[in-house]
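Participant: What follows is a predicted protein model with its sequence.
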Amino acid sequence: MQITRNSLNTVKGPTDWFTGDVYIDTVAAAPAPSRVTASLVHFMPGARTHWHRHPLGQTIYVTEGIGLCQRRGGPIEIIRPGDRVLFEADEEHWHGATPNRLMTHLAINEGDDDHALVHWLTPVTHEEYTTTPTTN
């Protein structure tokens, strides 16, 4: 067993990855040969990722608030605490908070052989973000 006391500060999500205020706490970054990372990502109301994809996919687990997610070409989906979303390998997608609620999720990623975790694409436009989500 190994206990690591958190010595990492919360970091502000970079503007070339996110729209709006996003804060990231590192949860896991295991040493090699492991390639798994996990982060708690806190989206303030209206904040969201840019379009992006993960070479080996991504799982997010919503811990609080209400969020939105969408895969390229699909409908916007509402996500709530306890929901788990799997984005397939190289599936272009985005996720974030609703306009009036914050959302926090645990993001779990695995790096590929080149250690790439994510490939960032273009920002989600206002028109894309404000499309009416699927009711669920």
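Facilitator: Everything's here; your move. Numbers count the residues shown, from 1 in each chain.
Participant: going forward, measure contacts and count neighbours with C-alpha atoms only.
Facilitator: Noted.
Participant: What ranges does this structure have for its strands?
Facilitator: 11-12, 18-19, 22-29, 36-43, 48-49, 52-53, 58-65, 67-71, 77-79, 84-87, 93-97, 103-110, 119-120 (DSSP state E).
Participant: Once you drop chain neighbours, what's closest to residue 106?
Facilitator: What sits nearest to residue 106 in space, not counting adjacent residues and going by CA to CA, 6 or more residues apart in numbering, is residue 40, at 4.5 Å.
Participant: Included below, for side-by-side comparison, is a second structure:
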Amino acid sequence: MNEEQMKKDLGGGAVFETGDPNTAFAQYFIGQSYLKMLTTEGVGIGNVTFEPGCRNNWHIHHKGGQILLCTGGRGYYQEWGKEPQELHAGDVVNIPPEVKHWHGAAKDSWFQHLAVEVPAEGGSNEWLEEVSDEEYNKLK
């Protein structure tokens, strides 16, 4: 982990603790991510940190959705069939249930967001295919 570059990209440092390497979900990410669960009571909120170039696979939140609260760096969010959105600190992304999407860092910047899981009875996540290098490399 290049902490100096991370602090620069995240505006002086992480708002919340970066956490440990995200080994539990590593199979669903290209590149290195870090996870620090801030709470699991009531509403799960995790601080997810992406090294430059890191992104998660396409996935769907069934029944419940997800809210991303961007806290630092530069990243992207994309819904299936739509253009990618560039994300910066202060951006909020409301992801409805049943929407196929991915999110992650820009090639040249660390990125961090709080992932808020919208509670729903019987809610689950379905992890899908990787975001291809060809697709990802089209981003600026």
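Facilitator: Sure thing, it's come through. Predicted, not measured: the structure shown is a model, and the values here were computed from it.
Participant: Overlay the chains and give the TM-score.
Facilitator: Here the superposed chains carry a TM-score of 0.82, computed using TM-score structural alignment, normalised by the length of structure 1; 120 aligned residues with a CA RMSD of 1.5 Å.
Participant: roughly how far apart are the residue nearest to residue 106 of structure 1 and residue 20 of structure 1?
Facilitator: Distance, residue 40 of structure 1 to residue 20 of structure 1, by CA to CA, to the nearest Å: 16 Å.
Participant: Same question for residue 63 of structure 1.
Facilitator: Per CA to CA, residue 63 of structure 1 is found 19 Å from residue 20 of structure 1.
Participant: coming back round to it: neighbour count winner among residue 40 and residue 20 of structure 1?
Facilitator: residue 40 (21 against 18; other CA atoms under 10 Å).
Participant: Trace that one over to structure 2, please.
Facilitator: Under the alignment (TM-score structural alignment), residue 40 of structure 1 pairs with residue 47 in structure 2.
Participant: Please look at its match and residue 114 and confirm they touch.
Facilitator: Yes - between residue 47 of structure 2 and residue 114 there is a contact under CA atoms under 8 Å: 4.5 Å.
Participant: Give me the number of neighbouring residues for residue 40 of structure 2.
Facilitator: 10.
Participant: Now check structure 1 for the residue matching it.
Facilitator: Checking TM-score structural alignment: residue 40 of structure 2 goes with residue 29.
Participant: Spatially nearest residue to its match, not counting backbone neighbours?
Facilitator: residue 37 (4.7 Å).
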